[in-house]
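A.B. asks: The following block contains a protein sequence and its predicted model.
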Amino acid sequence: MTGEAVPDITGRAPAKPLVGITGRRGTGAIMGAPHGFQDAPLEMYLSEYATSVQLAGGLAVHLAIDADPAELVERLDGVVIAGGEDVDPRRYGEAPGPHTNRIDPLRDEFEIGLVLAAIDAGIPVLGVCRGNQVINVALGGSLVQHLEIGTGESHASYAYPRQHRAHVVDARPGTTVERLYGAQFPVNSFHHQAVRRLGDGLIAAGSARDGVIESIEHRDAPVLGVQWHPETFGGDPAFDWLVETAIAIRTTEKAAA
């Protein structure tokens, strides 16, 4: 079910909730820019996140990585922290290991600030893959630095198509994850890191059969993290939750004003 805008007393439908989506920064060389522009900064966004937000009834906007998180949150109704590279292990008190991929300190700083600002403002946050891990680190948790391919559920294998549901997740009873997906459900899997020590206020809402934490949520704030990639499925309940929660919060705030 998608979030539906309810007309106000004038008969006009209110504006769709504005949902900010993070991306990553590269250079013009990635897109074959001509000589002289190959080192130009480039903002990159995977379009399936925006498509999923809009299918759920939201209005998607891509967020510049060097914007101020607090100023953005003042204008937004919800936030998606997208997938991507490893979070810097120094953020949770460890040194980069032999399997650490590319680290982007600027992105870490921006997205951690965005999570904290969104929680402070009371707007919903959805973290996907890396975004799930960013939420945990932002709230003082740590990560498993590397999941070996061929062990457990082989989470880091890229052998399957993006939409292939490679393994089952068991939801914790009474969680948002259970309400959205049921007690057991299959997910796709493309991650070599995972949540280890939970951050403040977070619970493990879903786990793979090998014990890897696959989803987290906050006890008191509208924060949901998933280790799989729901944006690939073209209408996943996680995005419905994000938009519906944003609408509900905005409606409650207007009624209280």
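C.D. replies: The structure has been received and is ready for your questions.

A.B. asks: Only C-alpha atoms from now on, for both contacts and neighbour counts.
C.D. replies: OK.

A.B. asks: And the strands in the stretch 51-200 of the chain?
C.D. replies: 59-62, 78-81, 125-128, 143-144, 167-171, 184-187, 194-195 (DSSP state E, counting those that start in this stretch).

A.B. asks: Any chance of the ones you listed in JSON lines with mean neighbour count as columns?
C.D. replies: Below are the strands of the stretch 51-200 of the chain laid out as JSON lines (neighbours: other Cα atoms under 10 Å):
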{"stretch": "strand 59-62", "mean neighbour count": "18"}
{"stretch": "strand 78-81", "mean neighbour count": "27"}
{"stretch": "strand 125-128", "mean neighbour count": "27"}
{"stretch": "strand 143-144", "mean neighbour count": "18"}
{"stretch": "strand 167-171", "mean neighbour count": "21"}
{"stretch": "strand 184-187", "mean neighbour count": "16"}
{"stretch": "strand 194-195", "mean neighbour count": "24"}
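
A.B. asks: In addition, the following structure is provided for comparison:
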Amino acid sequence: MSAPVIGLTTYREDAAWGVWQQTADVLPHAYALAVEATGGVPVLLPPVTQVGAADALMARLDGLVISGGADVDPDRYGAEPHPQTSNWRPDRDAWEVALLDAAEAAGLPVLGVCRGMQLMAVHAGGHLHQHTPDLVDHEEHSPGGDVFGDIEVDTVPGTRLSALVGDRLTVSCHHHQSVDRFPGFVASARAADGTLEAMEAPGDRFCLAVQWHPETAADVGLLAGLVRAASEFAAARRAPADA
């Protein structure tokens, strides 16, 4: 069986390398390394405005990761921006929403990471807490700068997430926002302060999202789960032609 192809959405930011300083489509390399380490082939998916591009990709992808990044545009969930909400990227929001629509129609396995979880909740008609420290009175979920917060989470028994990572684990977080409402999903992990740290869609399809960054951890059980689901999806898609 060939390795499944996993699409990874990217940032579009000003970047510098060598003698160049330009707008670039970038993603921390840990994502691609984690996908490769678990048996997948990573493909980067920068924001695209072409109509139908997301649908066209579904025939070529076996799985999708909605990656971390900037805040989601509050206008997408009918809210005024909080003073701490900043740097949203309408082009990326629109592209990833189109990808989620196409993935849902195709039954493609999806994993959301940090911002990806927030966008998936908003895509489903949900709402965000725009600044989690206002609710929990601490900043441990995002200590600042390029530092991850170590957060202990408890998974919900019987969920797909619990089967993949166990009952309790310490995760690497970097989010000042969190999910408030998440229609169509069930909670699958929370921090001790009550913050929703993971959600998943019920049913057979792998559609799971976490607030933490599994690509940074030595244990990449979540990405391994996505890659296994993508392999099964690819095999099922080929089955009629092979019959």
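C.D. replies: Perfect, I can see it now. Note that the coordinates shown come from a computational prediction; the quantities given were computed from them, not determined experimentally.

A.B. asks: re earlier: nearest approach to residue 233 of the first structure belongs to which of the strands of the stretch 51-200 of the first structure?
C.D. replies: strand 184-187 (10.1 Å; Cα to Cα).

A.B. asks: Centre of the chain to that closest one, how far?
C.D. replies: Remark: strand 184-187 of the first structure is offset 18 Å from the chain centroid, using Cα atoms, centre = their mean, to the nearest Å.

A.B. asks: Just list what it packs against, helices and strands only.
C.D. replies: When contacts are defined as 3 or more Cα pairs under 8 Å, 6 or more residues apart in numbering; DSSP states H and E, strand 184-187 of the first structure sits against strand 167-171.

A.B. asks: Find me the equivalent region of the strand it packs on in the second structure.
C.D. replies: The alignment of strand 167-171 of the first structure onto the second structure (TM-score structural alignment) spans residues 151-155.

A.B. asks: With the first structure overlaid, report how far that stretch is off on average.
C.D. replies: Its matched residues in the first structure lie on average 1.2 Å from stretch 151-155 of the second structure after superposition (mean Cα distance after the TM-score superposition for the first structure).

A.B. asks: What lies in contact with that stretch?
C.D. replies: Identification of contacts with stretch 151-155 of the second structure by Cα atoms under 8 Å, 6 or more residues apart in numbering yields 140-141, 161-162, 166-173, 188-192, 197.

A.B. asks: Could I have the buried ones of these as PyMOL selection syntax?
C.D. replies: The buried residues among those can be selected in PyMOL (16 or more other Cα atoms under 10 Å) with this line:
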select buried, resi 140+141+161+162+171+172+173+188+189+190+191+197
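
A.B. asks: still on that earlier bit, mind checking the strands of the stretch 51-200 of the first structure for the one nearest to residue 90 of the first structure?
C.D. replies: strand 143-144 (10.8 Å).

A.B. asks: quick one: the closest one aligns where in the second structure?
C.D. replies: Strand 143-144 of the first structure maps onto residues 128-129 of the second structure, going by TM-score structural alignment.

A.B. asks: do you know how far residue 166 of the first structure is from residue 143 of the first structure?
C.D. replies: Going from residue 166 of the first structure to residue 143 of the first structure by Cα to Cα, to the nearest Å gives 22 Å.

A.B. asks: Revised request: answer the last question for residue 251 of the first structure.
C.D. replies: For residue 251 of the first structure, the distance to residue 143 of the first structure - Cα to Cα - is 36 Å.
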